[in-house]
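In: here is a sequence with its predicted model. Questions after.
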Amino acid sequence: MQLSVEFGSFLRGKTCRAYYELDVCLTDEEDEDKITEWVNPDMIIVCDPDKRKANKIVGSPDTAIEILSQSTMKLDKMIKFNKYQEAGIKEYWIVDPVYESIDVFILKDGVYQKEGTYAKNDVLAVQYFEGFEINMEDIFG
């Protein structure tokens, strides 16, 4: 929840928006009848307002964030990781509330590269938003 507060505060008044648990089609297919696959990330950042369609996002978000749980670990670390990479999502975060850490992956030449793992005492500089830093202590308390 605290991560959404950080993004919401930073993005206030900007073109980019944070969304929570919306259905996302990772392709640009406009005809919903032709969309065969939807994903439902825990949180996304979308900078193109044209991608918002009613209560859905059609097209790849700029950033996807998943919160790990025992039941979603394989899905988030393997299946969604590969889908998001293939869809060209620039930045993918995997948040582990048990170990109080965030793994950040940046898309470079079509492949995710691990930018870093951030823990409770770190400051995470958000790559695609200049001047946006998150004090990890604020996230994990």
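Out: Thanks, I have it.

In: contacts and neighbour counts: CA atoms only from here.
Out: Will do.

In: same for the host helix or strand of Leu124, what does it pack against?
Out: Taking DSSP states H and E as the criterion, Leu124 maps to strand 123-125. Applying 3 or more CA pairs under 8 Å, 6 or more residues apart in numbering; DSSP states H and E, one finds that strand 123-125 makes contact with strand 133-135.

In: buried set for the next helix or strand after the strand it packs on?
Out: Sequence order places helix 136-140 as the next helix or strand after strand 133-135, per DSSP H and E. Of the residues in helix 136-140, Met136, Ile139, Phe140 count as buried by neighbour count, 16 or more other CA atoms under 10 Å.

In: for these, which one is nearest Glu130?
Out: Met136 (17.4 Å; CA to CA).

In: so Val123 makes contact with Ile134?
Out: Yes: if you go by CA atoms under 8 Å, Val123 and Ile134 touch, sitting 5.6 Å apart.

In: ok, and here's another one to check against it:
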Amino acid sequence: MFTQYDPDKNEYSMVEEPDPSLEYSYADYLKWKFEERVELIRGRIMKMTAPNRKHQEVAGELFTQFKNYLKGKSCKVYVAPFDVRLPKRAETNDTNIYTVVQPDICVVCDEQKLDDKGCMGAPDLVVEILSPGNSKKEIRIKHELYEEAGVKEYWIVNPVEENAAVFILNKDGKYDGARLYGSGDMIPSVAVPGFAVNTNDIFST
């Protein structure tokens, strides 16, 4: 169930699950009030897995690491919930945007992409932290979305196995094979030059 705004009645009403046969836009997304967090993936609504305690601890530590490093620099770091709109080409009309994601952490270095709604276009770096409920399908879809959008660097962090996979966008606009980091490894960033974090710091929370 979610709450949808009816402009004719100027009120919200409870609505059943979104019709899977319909394609929704960001304009629709803005009218809804959900009982749980959702993302809009190519016009389809996808419910997000509720984060557990470990997920939140890892997210908090990574956010702090990025925040401290970026202090006084032009890049900005954001933590979910934070809407990232991924339009096709240079589309800016809400009714023609069909993908809105909420990365656990993202770094944006182009301030022109930022507005009061969040980020319009690809962040420079995105971090997704896995939860027990994440499916292989979700992971694959996010990988495809971030590659298509041109996200320069994409981290998948696994709090259970205490490791991270990092994908770097190559000159052909494709992600190279994952660079894997385990216990005690330093994870350097290409999209945020000079930044690096030790996996032990991420998972020792």
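Out: Nice, I can see it. Since we're looking at a predicted model, the values are computed, not measured.

In: need the TM-score between these chains.
Out: Remark: TM-score between the superposed chains equals 0.92 [TM-score structural alignment, normalised by the length of the first structure]; 141 aligned residues with a CA RMSD of 1.5 Å.

In: just to revisit the earlier point, can you list the buried residues of helix 136-140 of the first structure in a markdown table and add distance to Glu115 of the first structure?
Out: Putting the buried residues of helix 136-140 of the first structure into a markdown table (distance: CA to CA, whole Å) gives the following:
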| residue | distance to Glu115 of the first structure |
| --- | --- |
| Met136 | 16 |
| Ile139 | 19 |
| Phe140 | 20 |
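
In: for those, which one is nearest Glu29 of the first structure?
Out: Nearest to Glu29 of the first structure among these, with distances taken as CA to CA, is Ile139, at 35.4 Å.

In: find the nearest non-adjacent residue to the closest one, please.
Out: Of all residues not flanking Ile139 of the first structure in the chain, Gln2 sits nearest, at 5.4 Å (CA to CA, 6 or more residues apart in numbering).

In: counterpart of that neighbour over in the second structure?
Out: Aligning on TM-score structural alignment places Gln2 of the first structure opposite Glu61 in the second structure.

In: verify the stated contact: its match with Ser204.
Out: No: between Glu61 of the second structure and Ser204 there is no contact under CA under 8 Å: 9.3 Å.

In: about what we covered before: who has more neighbours out of Val123 and Ile134 of the first structure?
Out: Ile134 (17 against 14; other CA atoms under 10 Å).

In: mean distance between the longest helix belonging to the first structure and the second structure after superposition?
Out: Counting residues, the longest helix found in the first structure (DSSP state H) is helix 2-11. In the superposition against the second structure, helix 2-11 of the first structure averages 0.6 Å from its aligned positions (mean CA distance after the TM-score superposition for the first structure).

In: helices or strands next to the following helix or strand past that helix in the packing?
Out: Once helix 2-11 of the first structure ends, the next helix or strand along the chain (criterion: DSSP H and E) is strand 17-20. Counting contacts by 3+ CA pairs under 8 Å, 6+ apart, strand 17-20 of the first structure packs against helix 2-11, strand 43-46.

In: how big's the offset between strand 17-20 of the first structure and the second structure?
Out: Strand 17-20 of the first structure sits 0.8 Å off on average (mean CA distance after the TM-score superposition for the first structure).

In: in the second structure, point out the residues matching that strand.
Out: So strand 17-20 of the first structure is aligned with residues 76-79, judged by TM-score structural alignment.

In: now swap in stretch 122-129 of the first structure and tell me
Out: Using TM-score structural alignment, stretch 122-129 of the first structure pairs with 185-192 in the second structure.

In: what sits up against the matching stretch?
Out: 124-125, 152-153, 168, 181, 194-200 (CA atoms under 8 Å, 6 or more residues apart in numbering).

In: which element is Asp103 of the first structure on?
Out: strand 101-108.

In: for Val58 of the second structure, same thing?
Out: Using DSSP H and E, Val58 of the second structure falls in helix 53-70.

In: tell me the helices and strands packed up against that helix.
Out: Using 3+ CA pairs under 8 Å, 6+ apart: helix 53-70 of the second structure touches strand 76-79, strand 125-129, helix 199-203.

In: mind redoing it with 7 Å?
Out: strand 76-79, helix 199-203 (3 or more CA pairs under 7 Å, 6 or more residues apart in numbering; DSSP states H and E).

In: apart from its chain neighbours, what residue comes closest to Glu30 of the first structure?
Out: Using CA to CA, 6+ apart, the nearest residue to Glu30 of the first structure is Val58, at 7.0 Å.

In: how far away is the equivalent of that neighbour over in the second structure from Gly133 of the second structure?
Out: Aligned by TM-score structural alignment, Val58 of the first structure pairs with Met120 of the second structure. Distance, Met120 of the second structure to Gly133 of the second structure, by CA to CA, to the nearest Å: 28 Å.
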